[in-house]
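Undergrad: The following comprises the amino acid sequence and a computationally predicted model.
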Amino acid sequence: FSNVSSSMSALSGTCSILKVPCYTDSPLYPRHFRRASSNSNHASRAPNLRTIVSARHPKRPRNSSDQLPVAQRTITKLVELPVIPIGSYISSHPSIIHRLDPRLKQAWLAALLLFPPNGTSEEKLLVCLFLTLLIAVVLPSRSWRPQLTGVASIVASLFLLVFIGADGVLPAAHSREPNYSYEGLEYLQRLEGSYGYMLWHYGPIQITRKSVDLAIGASCLTFTILQSTFLILCTTTPEEMAKGVRWYLRPLSLVRVPTDEIAFSMLMSLRFTAIVFEEMRNLSLGLIARGIDWNSLGWRGITGLLGALTSRMIESLFNSSWAVSAAITSRGYLKATKLQSHMPEARDARGLCMNLASILLLCAFAGFFEV
């Protein structure tokens, strides 16, 4: 509540500077909301988020001019974001991938990004299907379903865009060869199963085999990047991720590359990602509490207000980073090279067998796409 109150006070100053019309003299709730008396039989219900958002905008007929502004709908979606960001480590559902060595996980991540683009379209689709099934088995459904929905919408939009626009523009120059009608080739019967470069053609839009291959390749690569990164982040702690990166970057220390500082910066960025989500939610709650009339602002007022809020959020993030660094320094931190991680390592026979099996599968995966 202290963060929300501070954000509201900051927003009041920002709105006063920018001369933003706000509803401060009247309550946030519409007039037909009344408190239930103590003698009433029905208990009073607390208004939900949509009631607070639409407090100054009562329901009207759904016309194009009566819809909520885009800025208000965007802020409402920001408030509805989860407190824990997507891609955080999940320890409540342990699996075999949780027990693998983090260096092997990062090697698998690099292999999934490098080798499938060399395969055919069917092989790329099989990799995406296998990755989806693996995520569904390893992670709980409440964590991967919202993320999969968003990724599927992004991949579908990219597929349609590349599918239509990759080879959809007709060439400006005409062929120098004579038309096939002059040779009498148009009367030849088309053979079944013959190769055809053009799949569909209508006006200036054409769909060819090249556009299909490019669309499948781009969408599968995007899906593989997002889902494999999501799986690695959900099954690996930030300390293990930093430890693996530090091990891979160790040869660069011979040329005086600050590998320890890079690994430590990665650890801190993974640990404090939730602070960014928290600041966004606090600013959005402050905007909702102010009850800003977005229709009277115009695009210039909205742009100025969003710019001021962005600078306020960046300033708050810098203050939080300074507080974190001061807390770390006060606890005896001197240098990243002197930092030692104390994590239990899996040295039993079962863990070694799983790591060896993962190495063999990785070699087979790389050899399959290189042949």
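TA: Yep, it's here.
Undergrad: okay, CA-based contacts and neighbour counts for the rest of this
TA: Fine.
Undergrad: which residues of this protein fall in helices?
TA: Using DSSP state H, the helices of the chain run over residues 2-18, 49-53, 70-79, 96-99, 102-114, 121-138, 141-165, 209-235, 238-248, 259-271, 273-290, 298-330, 349-370.
Undergrad: list the buried ones in the last one?
TA: Of the residues in helix 349-370, those with enough neighbours to count as buried (16 or more other CA atoms under 10 Å) are 351, 354-355, 358, 362, 365-366.
Undergrad: From those, pick the one nearest Thr259.
TA: Proximity of those to Thr259 (CA to CA) peaks at Asn355, which lies at 25.2 Å.
Undergrad: who touches that closest one in this structure?
TA: By CA atoms under 8 Å, 6 or more residues apart in numbering, the contact set of Asn355 is 100-101, 104.
Undergrad: can you rerun that using 7 Å?
TA: For Asn355, the set of contacting residues under the criterion of CA atoms under 7 Å, 6 or more residues apart in numbering consists of 100-101.
Undergrad: Quick check: the farthest pair among the buried residues of helix 349-370?
TA: Farthest pair in those (CA to CA) is Gly351 and Ala366. Separation: 22.6 Å.
Undergrad: Below is structure B, check it against A:
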Amino acid sequence: MDLLRSLPIGLYLEQPITWLHRIDARVKLGWLLTLMLTPISANPWWRLSLVGWLLLFTLATRLPFRVWKRQIGLVLFFSVLLFAVTLFAPDGLTVPNQNRLPADGLTQPAGNAASSAAQTAPRVDPLPQPTDYRYVLFERGNIRVTRRSVELAVRVGTFMFVLIYSTNLYLLTTAPEEITAGLEDLMQPLRRFNVPVTEIVLTLTLSLRFIPLVLEEVQNLVRSIRTRAINWKKLGFRGSTQVWTTVAEKLVDNLLVRAEQIASAMQVRGFTSPDRHQVQWHQFKLGSLDWLALGGIVVFWIARFAIGS
């Protein structure tokens, strides 16, 4: 069990370096926002095309198959499961239906004559529909699929796939320091409004660096429990709860110790204030590949309003 390699959390892939690694982090952030915003109020065909483009884009990056096969498999499984649940769920569209005639028929003083006339009246068949349009696409028992439920299922399934997988691909090909440096560069205008940009970026950097430490501590504790071969059936529910409570307390203690070690290391190296110790990790400079990617964003938005509306 290796949580650092098995979980699809978008950890940075240092090797091999693909052409997607070489694109500026700010440009990739623009593409990420584009992929998240274009599905809003788009038709189902545009949403489905985004899923196909992301799959083709993954193949074009030439990332190792072992890296993204498990990640894309889990994301696809979750999206398909969400699509199926939304498809067979009630669509929430309640249209009031009122009969043209009363349910019990018209009551007249001459009840017998009226009832006999109503019984002998010829039955009128419903008129044929002028088109083959049907709101209910499938109905059998309690299972009912309508046009609205299909549209909602496509919206939810494709949006979750694009949201999760595009973010995962961005984190997979962009170093944490590069992400935070790009955000700091884009947030420079906020300094005029006394926004602590450096503090925010430093906090984000430490958060991204702390994720592998959390996974490492969880992995070590799980391995320590497995090596002890605990008989969970003999412990029962109460005993198992006590064991996992102890493990959770140990995890919190270890994480607090790690955080204290990081804080002490920062103080020793002079990180007492953002103005006294600043490290420039990356010098951003847009190249030909970056300008080509920026032009692709413009073309992508034009296609969204021309085709996806």
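TA: Perfect, thanks for sending it. These figures come from a predicted structure and were not determined experimentally.
Undergrad: quick one on the thing from earlier: could you dump the buried residues of helix 349-370 of the first structure into a markdown table with distance to Ser320 of the first structure added?
TA: A markdown table is the format used below for the buried residues of helix 349-370 of the first structure (distance: CA to CA, whole Å):
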| residue | distance to Ser320 of the first structure |
| --- | --- |
| Gly351 | 39 |
| Met354 | 41 |
| Asn355 | 39 |
| Ser358 | 40 |
| Leu362 | 41 |
| Phe365 | 44 |
| Ala366 | 44 |
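Undergrad: Give the equivalent position in the first structure for Leu48 of the second structure.
TA: Aligned by TM-score structural alignment, Leu48 of the second structure pairs with Leu125 of the first structure.
Undergrad: Equivalent analysis for Arg144 of the second structure, please.
TA: Residue mapping for Arg144 of the second structure onto the first structure gives Gln206, with TM-score structural alignment as the criterion.
Undergrad: go on, Ile23 of the second structure?
TA: Ile23 of the second structure maps onto Leu100 in the first structure, by TM-score structural alignment.
Undergrad: Leaving out sequence neighbours, find the closest residue to that match.
TA: Nearest residue to Leu100 of the first structure in three dimensions, chain neighbours excluded: Asn355, at 6.2 Å (CA to CA, 6 or more residues apart in numbering).
Undergrad: now Leu148 of the first structure
TA: Among residues not flanking Leu148 of the first structure along the chain, Gln227 sits closest, at 8.0 Å (CA to CA, 6+ apart).
Undergrad: Against Leu297 of the first structure, how distant is that neighbour?
TA: 40 Å (CA to CA, to the nearest Å).
Undergrad: gap between the aligned partner of Phe65 of the second structure in the first structure and Thr235 of the first structure?
TA: In the first structure, the residue paired with Phe65 of the second structure is Ser141, using TM-score structural alignment. With the distance defined as CA to CA, Ser141 of the first structure ends up 14 Å from Thr235 of the first structure.
Undergrad: what does Cys363 of the first structure give?
TA: Note on Cys363 of the first structure: its distance to Thr235 of the first structure, by CA to CA, is 22 Å.
Undergrad: cool, Ser92 of the first structure as well?
TA: In this view, Ser92 of the first structure and Thr235 of the first structure are 10 Å apart by CA to CA.
Undergrad: now Asn282 of the first structure
TA: With the distance defined as CA to CA, Asn282 of the first structure ends up 29 Å from Thr235 of the first structure.
Undergrad: swap in Lys243 of the first structure?
TA: According to CA to CA, Lys243 of the first structure stands 15 Å off from Thr235 of the first structure.
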